[in-house]
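Asker: structure for the following, please:
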Amino acid sequence: MTPIKTIRGLLLTAAVVFSCALVFATHHVVSGLFERAVRDEAMRDAATFADMTFESMFQLMRTGWSRAQLEEFIQAIRRSVDKTQHQIEIYRAPRVAARFGEIVQKEMDEAILRAIADGESRRIDTGPEIRFIHPLRAEAQCRQCHVNADPGDVLGVIDVRQDITPLLETGSRKFLWAFAPIIPVAVVAALLMFVYIRRRLDRAIAGFAQNIRSVSKLSDLKQLEKATLDFGFDEFRPVAHEVRQLTERVRSIAVDKEMLEFEIRLLEKFILTSDVVKDWREYVNRLLIDIDDVMPAYALFSIFKIGDDIFDLEVFWRYAPSDASKQLFEETIKESLGRNPYFACGYAVSIEHNIADSSRASAELVRADIEVQTKSLLVEAPKIGGIVGIGMQAQANADATRWLVVESILSTLLNVVGSVKAIDKYTKDLEYYATRDPLTNLYNQRVFWELLDSEATRSGRHGYKFGLVVIDADNFKSVNDTYGHGFGDVFLQEVAAKIRGAMREDDLLARYGGDEFVAILPETDLAGTVEVTQRIMHAVTALSIETPGGARVSGALSIGMAVYPDHAVETKDLFLFADSMMYRAKADGKGRISVPTEQDVVEVFRSLSEKSILILGAVEARGVIPFYQPIVNPRTGEVEALEVLSRIRLEDGTLLVADAFVAIAEKMGLMHKLDYILMERALQAAAAANYQGLLFLNMSPRALVLNDFVQQTRRIAAECNFDPSRIVFEITERETIKNMALLERFINTLRGEGFRLAIDDFGSGFSSFHYVKRFPIDFLKIEGDFILGMKHNDKDRALVRSIVALSRDLGIRTVAEYVEDDEVLAKVVEQSIDLAQGYHIRRPTPSIIEALDVHICPSIQNRRDAKRKPASLPTLK
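Answerer: The predicted structure is shown next:
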């Protein structure tokens, strides 16, 4: 059924239906009343008739009538109602039948039997027939004849019936004819009512439509709001009120168009640039100034979680507040935090105030204003950057619409400020740990070389001497293996602290790697160097640390030294000399300080000379041997690449690892030739083994200044029929970062030939980020110390997580180095690092076939290798 869609149609239909329904309802009610009256009258007649019959029977029975008289009486009663709507029956009760015998009578129904049993009259008024049942109860005088009955016993029943159907039909016809003229009168009355109501509605609607048509511009909404809206009926007054409210809301939204435009402009500024990260507080200050232009504000504040129940509250003031305002604002915010369930268990907070414009003083604040006019957004758990809340304290009389926009801005700022703070924190951590060792917080190897070069330049210019000390913690591997890496880390931290404490304030200490430390002692001769090393030895020897099992471990050191310029002028030679002295101390029984003599200088440099001759021989005889270490997918164990490592075979058959000759070869200017030989032999072996994966090759910094490096690598790849896109050159920032322009040209040329690039030891130096920014990098090999540190150090995990996220955003694949056990491998998988390499996966091997034999489960393969052959030399580059 199609619904009626107009008020006019609804009123007309309702009027007609209502009038007809009223007539028929009236007819039905009156007819019902008439029927009830007829039934009541018929029941009274039946009762009267039954009483009269009983009285007649009683009078006759008193005369002592005979059976024949009784039957004649009953027949007479029946004949008297033959031509009427009445019926009458007289029934003899069982007690009388037992005394005087049965008479001819109808079979008793249930109603007759119940009347005989309880002696109660019954009125049955259902259907077209009414019925009155009157029991005949014995009295005292009845016992003259009915000797078997007592007074009150039922002797018989008179049943009177009447069919009232003719009376009801006659009455219904009369009522129908009586109501027929009323129907048109009711319909006409309803139509007149409809016309009246419609005219009143039409006038009200026409007036409202006129007011609506008068709105042609935004300012007219105010007139519509003030207009009198009368729909002619009290029931429509709520509609008029809602129309006014709607008009007011629409007008408010239209007036606040500049707020929406402001919000758009503000959102356009939510772009995180390097300048924003560099000084995020200044960024928030500028945002506050922009907000104040539209929504006058005293202050913004943000809350950061920096530790367990420790929070930072950063307050950004529009203008310079007084000390009283600062204190009042702090107290109010703290009270507000105390009411929040998240801070209910207690907390410590440090507060820092920032001022956007110090040229003006801020208005003095009142506590009531702060509490009423502060909008804040607190979260149940710290979000990105540790942010748990943000808020704004505005001036009075700000309307609800403007607060709505402010709340929207706060929701966005919560994420933006949190992101900026997080990036700021990660960036500072990366900057710090680019120069520091995460475990000991000492300078790392990269910074050590920079400091050593700088000190050599300074001392050479001023004619000073300085000492260089190489320190090795004795038996550290045994400590690690016996008590675990966790205790080993604690042990190294304690050793580092003792060494640092025994040195002078301006001495420089770095962790060179593993259990090895290096120290630069400015303006110190050999005697001063010996004195410092003796203090270091005494401090560490006195160290005693309790292990988790209750045992105690003491410290012991092997120390070597060199003095600039007495033992060498070149920094690399100086370090090699000190390093040789340290190894001599270990060879003499450990726990010693090796003080160089003139004879030591001769012997050490004779050894270096021998290595130089060895390197020359390796170049002439092409005696560089490639070793291969697999780089695998840590989730499947599938080998995706091989790193090529350099070895030189000595006359006695032993192998010299790269770390023993690279520095000397670079000093001799021969490293690039060793690299060419290594590359050629590795590509030939890969082609012979039909290896189809990637090859990672270490590139000497010397290659930057060689005009023919790219041509030579292209030639070697072509001769071996090896696709350049399968060759990945690893670069480090050492020495190359000093000439970024040269490096950029070199790398672009290399990429133009199809070769791929990887940054080695990424994170060990902050300059690595310049590489990522400026160069087309394919792989980042994450600094191995960070990878190892993930097992026990939250900072290392955070740094690795940041590097992985950065690489993923830039489309660069990551490689984890130093995967030494199952726990490290699990952390690599957990951090979603793409590739992994290390002793746990497979040690370097001269056979490509063996290097590829890793399969799915590196841990099983590693155990199989351990049974098959003894461990080879460490993989050093």
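
Asker: from now on I want contacts and neighbour counts done on CA atoms only, so please keep to that.
Answerer: Fine.

Asker: please enumerate residues in contact with the host helix or strand of Arg281?
Answerer: For Arg281, the element it lies in under DSSP states H and E is helix 280-294. The set of residues that contact helix 280-294 without belonging to it, under C-alpha atoms under 8 Å, 6 or more residues apart in numbering, is 259, 262, 266, 276, 297, 299-300, 316-318, 354-356, 417, 420-421, 424.

Asker: take the residues you listed and keep only those in helices.
Answerer: Where the contacts of helix 280-294 overlap with helices, as defined by DSSP state H, the overlap consists of 259, 262, 266, 276, 417, 420-421, 424.

Asker: longest helix of the chain?
Answerer: helix 7-62.

Asker: after it, heading C-terminal, what element do we hit next?
Answerer: Beyond helix 7-62 in the direction of the C-terminus, DSSP H and E gives the next helix or strand as helix 67-80.

Asker: what angle sits between the following helix or strand past that next one and helix 7-62?
Answerer: Sequence-wise, the next helix or strand downstream of helix 67-80 (DSSP H and E) is strand 86-92. Inter-element angle recorded for strand 86-92 and helix 7-62: 40 degrees (by axes from the mean of the first three to the mean of the last three C-alpha atoms, to 10 degrees).

Asker: and the next helix or strand past strand 86-92?
Answerer: Next along the chain after strand 86-92, taking DSSP H and E as the criterion, comes helix 94-100.

Asker: and that next one, how far from the chain's centre?
Answerer: Average the C-alpha atoms of helix 94-100, do the same for its chain, and the two points are 99 Å apart (C-alpha atoms, centre = their mean, to the nearest Å).

Asker: list the helices and strands that helix packs on?
Answerer: When contacts are defined as 3 or more C-alpha pairs under 8 Å, 6 or more residues apart in numbering; DSSP states H and E, helix 94-100 sits against strand 154-163.

Asker: report the angle between the helix or strand just after the strand it packs on and helix 7-62.
Answerer: Sequence order places helix 165-179 as the next helix or strand after strand 154-163, per DSSP H and E. Regarding helix 165-179 and helix 7-62, their directions subtend 150 degrees when assessed with the same axes, to 10 degrees.

Asker: and helix 165-179, what other elements does it pack with?
Answerer: Contacting helix 165-179 under the criterion 3+ C-alpha pairs under 8 Å, 6+ apart are the following elements: helix 7-62.

Asker: and for comparison, fold this next one:
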Amino acid sequence: MPEVERDLLELTSRLTRSLVLTPEILHNWPCFLREFSRKLRQVFPFFYLFVGWKERKGYRVQVFGCCPRAGDKREKLRERIRKTLEDAEPDLRQRRFSFSFQTLEEDAVLPGEAEELSQVCKIVSLRNPAVWAAVGMGLPTSGFEIEPLLLILENLLSMLINLVLSVRVMEDYTRHLEFHATRDALTGLYNRWAFREFLSTETARAKRRGSRLAVLFLDVDNLKFINDFYGHEEGDRLLRSLAERISGQLRRGDILARYGGDEFVALLPDTGLQGAFSVARRILKSLRGFSFSTPDGKSLGISCSVGLAVFPDHATDPERLILLADRAMYRAKKKGKRGLEIPSPEDLSAEGFEPSGHLLTLLEAVEKRRIIPYFQPIVDLKRGGIFAYEVLMRLETDTGAPLPARKFISLAERIGLLGRMEEILWEKTLEKLSPSWGDFLLFFNVSPVALLRRDFLEHLEELWKKYRFSPEHLVLEITERESVLDLTELRILARKLRSRGIRFALDDFGSGYSSYRYLRHLPIDFIKIEGEFVRSMHRNEIDRAFVAGAVTLARTLGAGIVAEFVESEELADELRRLGVDYAQGYWLGKPAPEIRR
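Answerer: Below is the predicted model:
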């Protein structure tokens, strides 16, 4: 046998042995194709080799060899290959193709005329499994007339296309396995395992970025009844409907999973307590109009109970975060349907939880009721004398010096303790002032989120009866720290409170966009101007103009106007000239544990 033929057979043999599917080929498929093309070109000096396969969004073709860098020549090569494929399989004319090109030799060029190049092509299309593959070559018109060479080339292309098919089948099978390993078979949502992986990844990311995330834990009320009475097929139908409905209320980037049975969990990246509240309420609201049609023609209302927890405010460990949200959900379920709860101080103090120093101070303050009221007078600028008192929150400390609200209020809001702390403050205040009530009003700070708690009005009514306090003396200061996206519920509750004689004040007017939303939707009786505008109004014309504008707005709305941060007689006189009704500040009276009788 001539030496040249022996070398050719050895090279061909090595190429043939390389066309056997191995894990290395699966993991490095693009690299394998390039290396195989390079070795094949040493045996058969082709102009180009193309390999194509079907993907979910169309057909992909990789071209190796003498690939023009850009322009008309590359477009002509693309069209030549596509025409070859379409001539072999006419249905491909309506399909979407994407091409990629890799040059094997920088100095190699394609022939200028089509007559100097011939193409060979093989296509295989299978139905089960549904895969498609194509391989082909652009060859010189001379040099391949020898039949043994053509037979060897045909054999190599047949083996290559079989390898392409095997790779596609394995990739599709792996993708199928991965999907079902991470998805709930009933709803198509992520399953418990996948959710825990996502949560672990997102908490690590949030820790690096110093951001927050929230977990919602949802439990379907009365699913057991539907399963028992109508059968599990109907229960499954309900779960699929709920999965779709809940998904529709989440934002882009949020992750919903079925955690098991009648439980769903949602991961809300880059979300704090108030954002999580908004999403949870949107879900609960969407379920109010949702009913489930049973086989016997009945329509059943369906609801969920929701618990939520926030990283890192409630917990930094992913497992602890899920546990806290789960506990909050069960507490919501015990209180009734459509409930929404956050971790309680008892949850946060539970065994195995290690709170930070500041959080520990708050937890102890709630547990030992170490929250005390301080009173700052609000003075009538026109008539003189004290018109009202704002009730301010302080924490008792071991040193004897009370801790002012600015030291803890943000943390209390983030972890959802502020509502409980406000309840203690209310009771301590009424207990302190009872039974001899004066004619003054009491201004209490309250967040919109706290107002929307289901038991807020009920708790107030209990306090009124217990301490014989008239609600006409009460003014609720709506703070701007928290903004409620859906004001419908807040408006309904405000009307109920107003019907009992309670008045409303808008705190820190001018500090944010929420001011104007609350003015439009709530029955505001007093507007309290953000103190920063007041403090510098005698030096800054813009601040003075803002205060004057706020007075005009209050007059138009029939509301009283209160200026905060009044620190001098000069400021008080200027405010009086502008028509401000009431003033509050250290010059008029510092917060104190007792009121002036």
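
Asker: TM-score for this pair?
Answerer: Comparing the chains after superposition, counting by TM-score structural alignment, normalised by the length of structure 2, produces a TM-score of 0.48; 350 aligned residues with a C-alpha RMSD of 4.4 Å.

Asker: distance to Arg864 of structure 1 and neighbour count added to the ones in helices among the contacts of helix 280-294 of structure 1, as TSV?
Answerer: Supplementary listing: these in TSV, determined by distance: C-alpha to C-alpha, whole Å; neighbours: other C-alpha atoms under 10 Å:
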residue	distance to Arg864 of structure 1	neighbour count
Met259	71	20
Phe262	68	18
Leu266	62	14
Val276	53	18
Val417	52	24
Val420	49	25
Lys421	48	23
Asp424	46	19
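
Asker: ok, of those, which one's closest to Val23 of structure 1?
Answerer: Among these, Met259 lies closest to Val23 of structure 1 (C-alpha to C-alpha), at 63.6 Å.

Asker: that closest one reaches Leu404, doesn't it?
Answerer: No: in this structure, Met259 of structure 1 sits apart from Leu404 without contact. The criterion is C-alpha atoms under 8 Å, and the distance is 10.0 Å.

Asker: ok now the longest helix of structure 1, how far from the chain's centre?
Answerer: Helix 7-62 of structure 1 sits 77 Å away from the centroid of its parent chain (C-alpha atoms, centre = their mean).

Asker: re the thing from before, tell me the two of the ones in helices among the contacts of helix 280-294 of structure 1 that are most distant?
Answerer: When these are compared pair by pair using C-alpha to C-alpha, the two farthest from each other are Met259 and Asp424, 30.5 Å apart.

Asker: scan structure 2 for its longest helix.
Answerer: helix 147-182.

Asker: flag every buried residue along that helix.
Answerer: Within helix 147-182 of structure 2, the residues that qualify as buried are 153-154, 156-169, 172, 182, counting by 16 or more other C-alpha atoms under 10 Å.

Asker: same question for stretch 26-39 of structure 1.
Answerer: Of the residues in stretch 26-39 of structure 1, those buried under the neighbour-count criterion (16+ other C-alpha under 10 Å) are 27, 31, 34-35, 38-39.

Asker: can you tell me how far Val829 of structure 1 sits from Asp794 of structure 1?
Answerer: Noted for Val829 of structure 1: a distance of 16 Å to Asp794 of structure 1, by C-alpha to C-alpha, to the nearest Å.

Asker: cool, and Lys773 of structure 1?
Answerer: Taking C-alpha to C-alpha, one finds Lys773 of structure 1 at 27 Å from Asp794 of structure 1.

Asker: again with Asp202 of structure 1
Answerer: Distance check for Asp202 of structure 1 against Asp794 of structure 1: by C-alpha to C-alpha, it reads 77 Å.

Asker: again, but for Asp159 of structure 1
Answerer: Distance check for Asp159 of structure 1 against Asp794 of structure 1: by C-alpha to C-alpha, it reads 107 Å.

Asker: who has more neighbours out of these two?
Answerer: Neighbour comparison, Asp159 of structure 1 and Asp794: the larger count goes to Asp159, with 23 against 12 (by other C-alpha atoms under 10 Å).

Asker: ok, now which ones touch that one?
Answerer: Counting by C-alpha under 8 Å, 6+ apart, Asp159 of structure 1 has contacts 50, 88-91, 112, 131-134.

Asker: ok, 7 Å please
Answerer: Contact analysis of Asp159 of structure 1 by C-alpha atoms under 7 Å, 6 or more residues apart in numbering lists 88-90, 132-134.

Asker: can you put those in JSON lines and add distance to Asp760 of structure 1 and neighbour count?
Answerer: Shown next, in JSON lines, are the contacts of Asp159 of structure 1 (distance: C-alpha to C-alpha, whole Å; neighbours: other C-alpha under 10 Å):
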{"residue": "Ile88", "distance to Asp760 of structure 1": "125", "neighbour count": "23"}
{"residue": "Glu89", "distance to Asp760 of structure 1": "125", "neighbour count": "17"}
{"residue": "Ile90", "distance to Asp760 of structure 1": "127", "neighbour count": "23"}
{"residue": "Phe132", "distance to Asp760 of structure 1": "118", "neighbour count": "25"}
{"residue": "Ile133", "distance to Asp760 of structure 1": "119", "neighbour count": "24"}
{"residue": "His134", "distance to Asp760 of structure 1": "121", "neighbour count": "25"}
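
Asker: now the two most distant members of those residues.
Answerer: Largest pairwise distance in these, by C-alpha to C-alpha, is 12.1 Å, between Ile90 and Phe132.

Asker: I'd like the next helix or strand past the helix or strand hosting Ala641 of structure 1.
Answerer: Per DSSP H and E, Ala641 of structure 1 falls inside strand 639-649. Under the assignment DSSP H and E, the closest C-terminal helix or strand after strand 639-649 of structure 1 is strand 655-657.

Asker: circling back to that earlier point, quick check: angle from the longest helix of structure 1 to strand 154-163?
Answerer: Calculated by the same axes, to 10 degrees, helix 7-62 of structure 1 forms an angle of 140 degrees with strand 154-163.

Asker: which parts of the stretch 751-877 of structure 1 are strands?
Answerer: Counting by DSSP state E, counting those that start in this stretch, the stretch 751-877 of structure 1 has strands at residues 756-762, 779-782, 813-816, 835-836.

Asker: deepest of those strands, which one?
Answerer: Mean neighbour counts were taken over the strands of the stretch 751-877 of structure 1 using mean count of other C-alpha atoms under 10 Å, and the top value, a mean of 27, falls to strand 835-836.

Asker: next one: that strand to chain centre, how far?
Answerer: Centroid separation for strand 835-836 of structure 1 versus its chain: 28 Å, with C-alpha atoms, centre = their mean.

Asker: and that strand, what does it pack against?
Answerer: strand 624-632, strand 813-816 (3 or more C-alpha pairs under 7 Å, 6 or more residues apart in numbering; DSSP states H and E).
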